[in-house]
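> Predicted structure and sequence below. I'll ask about it afterward.
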Amino acid sequence: MLFAPSRAPDRAGVLRAADKIAAILPPTPLLPLEFDGGTIWCKAECLQPVGAFKIRGAWHRLSDLSQEERGRGVVGVSSGNHAQGVAWAAKRLGIAATIVMPSDAPQVKLAATRALGADVVLYDRMTQSREEIAGQICEQTGATLVHAFADPWIIEGQGTVGVELDEQMRARAGGSPYKIILPCGGGGLTAGVALACPDAAIIPVEPEGWDDVAQSLASGEIVPVGEGPPPTACDALQTLSTQPVNFAVLKERCGFGLSVTPAEVRAAQRLVFSRLHLVVEPGGAAALAAVLAGKVELEDRTAVVLSGGNTDPAAFARVIETGD
């Protein structure tokens, strides 16, 4: 049943979402990057209208709301990319949106979310629960919670990246991808693409110290991030724990996960800028960072997702100019 909260995401839902996305957005480019004698196929989700793939899940979720639900508004939780996706979809559909965002989110993401007309409620990432805050708002207003990753519609919407990627690689690379490497926070994108591309090897990549998905895959059960995780520039991937709806897909489709260091992420950002002429935020460069660092074997028809490009200009300039 479509609106049952307990329903599981599936490939049919991903394909339905893909039709909805294709009606409003053009496919993002698939760019070849020559490296170490091979080709890495880079899916440039940083070129979406909100600068990240999150627009996909947000549109699938919000456009499926009933008129009554739309009238009560929506609440999202995000460090910035999902926030902008929900705000963009809400504005287009005439829905009031409130986004719970960490106080240390990049200013460029906070400003962009507000510019799209959403109300922003700030919280402390390390001492407060964004889910509890969002839940209280939903209880008070009757709004629908649009979770950043633990939602079947969100997972299916993010999976449309894989639908496009598969079509593009069959047209340009001689066949479907053998291996897809993805930046991973809570696992919405990774789970969605796993559903979309059932024959490809799926590898999630997280920042060092925030690799709860990798640890969960290794143990066979959900393992949260440990106490006192290190600071990371990959704000989009700072998720304390994946959730059952995501992990049900991940544990079936992902044999393992990887982590990358801050230096490896910066190296990937610099390479993308110099070779593909794209601005990619730290979290958006994590998957490519793993390949460049030799943590993933580069074989025929290997694809990576450049998941977002929303980064403060000054921070990006430091990475490009000094490597810091």
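Perfect, I can see it now.

> switch to C-alpha atoms for all contacts and neighbour counts from now on
Noted.

> And the residue nearest the centre of the chain?
Nearest to the mean C-alpha position of the chain, counting by C-alpha atoms, centre = their mean, stands Leu189 at 5.0 Å.

> How about that residue: what's its closest non-neighbour residue?
If the residues on either side of it in the chain are set aside, Leu189 comes closest to Gln158, at 5.0 Å by C-alpha to C-alpha, 6 or more residues apart in numbering.

> Let me know whether that neighbour touches Ala196 as I believe.
No: Gln158 is beyond contact range of Ala196, at 9.4 Å (criterion: C-alpha atoms under 8 Å).

> One more to weigh against that first structure:
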Amino acid sequence: MATQAAVAAPTLPVSIDDVRVAHDRIRASIVRTPTLISKTLSQMTGATVYLKFENLQFTAAYKERGALNTLLQLSPEACAKGVIAASAGNHAQGLAYHANRLGIPATIVMPTNTPTVKVTQTEGHGANVVLHGETFDAAYAHARILEGECGFTFVHPFDDPRVIAGQGTVAVEMLEDVPQIDTLVIPIGGGGLISGMSTVARAADHKIEIVGVQAELFPSMYNRINGTDMPCAGDTLAEGIAVKEPGAITAKIVAELVDEILLVSERSLEESVSLLLQIEKTVVEGAGAAGLAALLSHPGRFAGRTVGIVLCGGNIDTRLLANVLLRDLARSGRLARLRIRLQDKPGALFHVARIFDQERVNIIEIYHQRVFTTLPAKGLITDIECETRDRAHLDRLVGALRAGGYETSTVELA
């Protein structure tokens, strides 16, 4: 896919100088987020893992960089008329925040089904939010109409050289802080972040491998680069990179500079969000966990490498985060639902509970089912949610229940 000769490719629309100038332009107004080694993740993956904590930006995502770089290059006339974007995510908040700070009117078009919290957050940054259409495509089309009618400047979330150069400043800081990085693992949605970071990496004084990551449900850039036609649809945890059509500019850069694109499953994304919270005590959204998901899914691919991962965002709904954490506990055996067949007679539940007590297992919830079951009228199904120390502890409990004569099974997650 990419070759080292691509460093000097004259046809690419963003150069290393563009990114360096962008960094000088925006550095005073963004957070220089830390790049820190994770000893535990390094031990788990066999690589030396460095994390770039872009979830610590004020709006909790790297998107501020490209938005600010674009805003600072607008003419006075354009600033007076204002900017417009179509986004229900991090681009909306990054653009709204910096436009408000610079005194530039901002309009954000969002689909009508955008969660209220995202609308409120964007309005809180001073933007005028217009709700239009049920899909992003409809919101995008309406934003382009308003652009023409009102004279706004449209700020694209990824397919703009100014935005790409701004996003590339992430790599400038990473390589200044950890120059020995030899592999960058970067999430891909529309391709703005990986395009900018690849531009920086190809100008380094040593070979840096560039690996992109997409969710299996939305392999849009993977399709474009590899000539495949996999569907792009579904409820992915990585909604920040759930892009159906990559940019024309970004696709060209990715084709020239990126070595490989890997796809990661929803399960690996969930595991990575949970691990980052447990190990690094940091909250990331699904897209922000994609880099770690790639390492966990392909450990042999990165063994022995010095890997830089971008935690590109931390805007995740708290209820969704709670679900992810609970599902991870269930998969590890620390939380379980056991389905136990009982006889409908006095003391039946007491005797089962006594086994839980003997095995020192905490019961959280008990569900009785007498009616909607295929068992005889005197039979019943009891589901018991419980908390154990680990998978081995759960296995001992199940063994003790079966030894006590109880038909027992675990209710597994997908």
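That came through fine. Please read these numbers as outputs of a predicted model, since none were measured by experiment.

> what does the residue nearest to the centre of the first structure align to in the second structure?
Counting by TM-score structural alignment, Leu189 of the first structure lines up with Leu193 in the second structure.

> What's Ala165 of the second structure aligned with over in the first structure?
Aligned by TM-score structural alignment, Ala165 of the second structure pairs with Glu156 of the first structure.

> Give the helix, strand or coil label for its match.
With DSSP: H, G, I helix; E, B strand; the rest coil as the basis, Glu156 of the first structure sits in helix.

> how many neighbours does the residue nearest to Leu189 of the first structure have?
31 (other C-alpha atoms under 10 Å).

> ok, it - contacts?
Under the criterion of C-alpha atoms under 8 Å, 6 or more residues apart in numbering, the contact list for Gln158 of the first structure reads 53-54, 56-57, 188-189, 192-193.

> again, 10 Å this time
By C-alpha atoms under 10 Å, 6 or more residues apart in numbering, the contact list for Gln158 of the first structure reads 14, 17-18, 53-60, 149, 152, 187-193, 196.

> Let's see which of those end up in helices.
Judged by DSSP state H, helices contain the following of these: 14, 17-18, 54-60, 152, 188-193, 196.

> Please pull up the equivalent of Val119 of the second structure in the first structure.
Match for Val119 of the second structure (TM-score structural alignment): Leu110.

> in which helix or strand would I find its match?
helix 107-115 (DSSP states H and E).

> can you give me the helices for the first structure?
For the first structure, applying DSSP H gives helices covering 11-22, 54-63, 67-72, 81-93, 107-115, 130-141, 152-158, 160-172, 188-196, 212-219, 244-253, 262-271, 286-292, 313-322.

> Contact partners for Ile241 of the second structure?
187-191, 213-215, 218-220, 286-288, 290.

> Next: Pro204 of the first structure.
Per C-alpha under 10 Å, 6+ apart, neighbours of Pro204 of the first structure: 180-185, 187, 189-191, 211, 213-214, 250, 254-259, 286-287, 290.

> What residue in the second structure is paired with it?
Using TM-score structural alignment, Pro204 of the first structure lines up with Gly212 in the second structure.

> do you know how far that match is from Ile194 of the second structure?
Relative to Ile194 of the second structure, Gly212 of the second structure is positioned 7 Å away (C-alpha to C-alpha, to the nearest Å).

> Spit out the residues that contact these two alike.
By C-alpha under 10 Å, 6+ apart, the residues touching both Gly212 of the second structure and Ile194 are 184-188, 254, 258.

> was I right about Arg153 of the second structure contacting Ala86?
Just to correct that, residue 153 of the second structure is Thr rather than Arg. No: applying C-alpha atoms under 10 Å as the test, Thr153 of the second structure and Ala86 come out as separate, 11.9 Å apart.

> so what sits against both of those two?
107, 144.

> out of the two, which sits in the busier spot?
Shown here are Thr153 of the second structure and Ala86; by other C-alpha under 10 Å, Ala86 has more neighbours (29 against 21).

> In the first structure, what residue corresponds to that one?
Under the pairing rule here (TM-score structural alignment), the equivalent of Ala86 of the second structure within the first structure is Val77.

> Show the contacting residues for that match.
Contacts of Val77 of the first structure by C-alpha under 10 Å, 6+ apart are 83, 86, 98-102, 120-121, 130-131, 133-134, 145-149.

> ok, now which ones touch the residue nearest to it when sequence neighbours are not counted?
Nearest residue to Val77 of the first structure in three dimensions, chain neighbours excluded: Val100, at 4.7 Å (C-alpha to C-alpha, 6+ apart). Counting by C-alpha under 10 Å, 6+ apart, Val100 of the first structure touches 75-80, 83, 119-123, 129-131, 133-134, 137.

> For Val100 of the first structure, give its distance to Ala171 of the first structure.
40 Å.

> So what's the residue count around Ala200 of the first structure?
Ala200 of the first structure has 22 neighbours, counted by other C-alpha under 10 Å.

> thought it was touching Gly175?
No: using C-alpha under 10 Å, Ala200 of the first structure makes no contact with Gly175, being 11.2 Å away.

> quick one on the thing from earlier: I would like the residues contacting the helix holding Leu110 of the first structure, please.
50-51, 78-88, 98-99, 101-104, 118-120, 122, 310-313.

> let's go with 8 Å and repeat that
Applying C-alpha under 8 Å, 6+ apart, the external contacts of helix 107-115 of the first structure come out as 79-81, 83-84, 87, 101, 120, 310-312.

> can you check stretch 63-74 of the second structure too?
22, 25-26, 30, 57, 79, 90-91, 93-95, 98-99, 155, 157, 162-167, 169.

> can you do 7 Å?
Residues from elsewhere that reach stretch 63-74 of the second structure (C-alpha atoms under 7 Å, 6 or more residues apart in numbering): 22, 25-26, 90-91, 94-95, 98, 162-167.

> What is the nearest of those residues to Lys281 of the second structure?
Nearest to Lys281 of the second structure out of the contacts of stretch 63-74 of the second structure is Asn90 (C-alpha to C-alpha; 21.4 Å).

> could the helices of the first structure go into TSV alongside distance to Ala236 of the first structure?
Putting the helices of the first structure into TSV (distance: least, C-alpha to C-alpha, whole Å) gives the following:
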stretch	distance to Ala236 of the first structure
helix 11-22	22
helix 54-63	11
helix 67-72	27
helix 81-93	7
helix 107-115	10
helix 130-141	14
helix 152-158	15
helix 160-172	17
helix 188-196	12
helix 212-219	14
helix 244-253	17
helix 262-271	13
helix 286-292	10
helix 313-322	15
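
> how about the ones you listed, which one is nearest Pro32 of the first structure?
Closest among those, once you apply C-alpha to C-alpha, is helix 160-172, at 9.7 Å.
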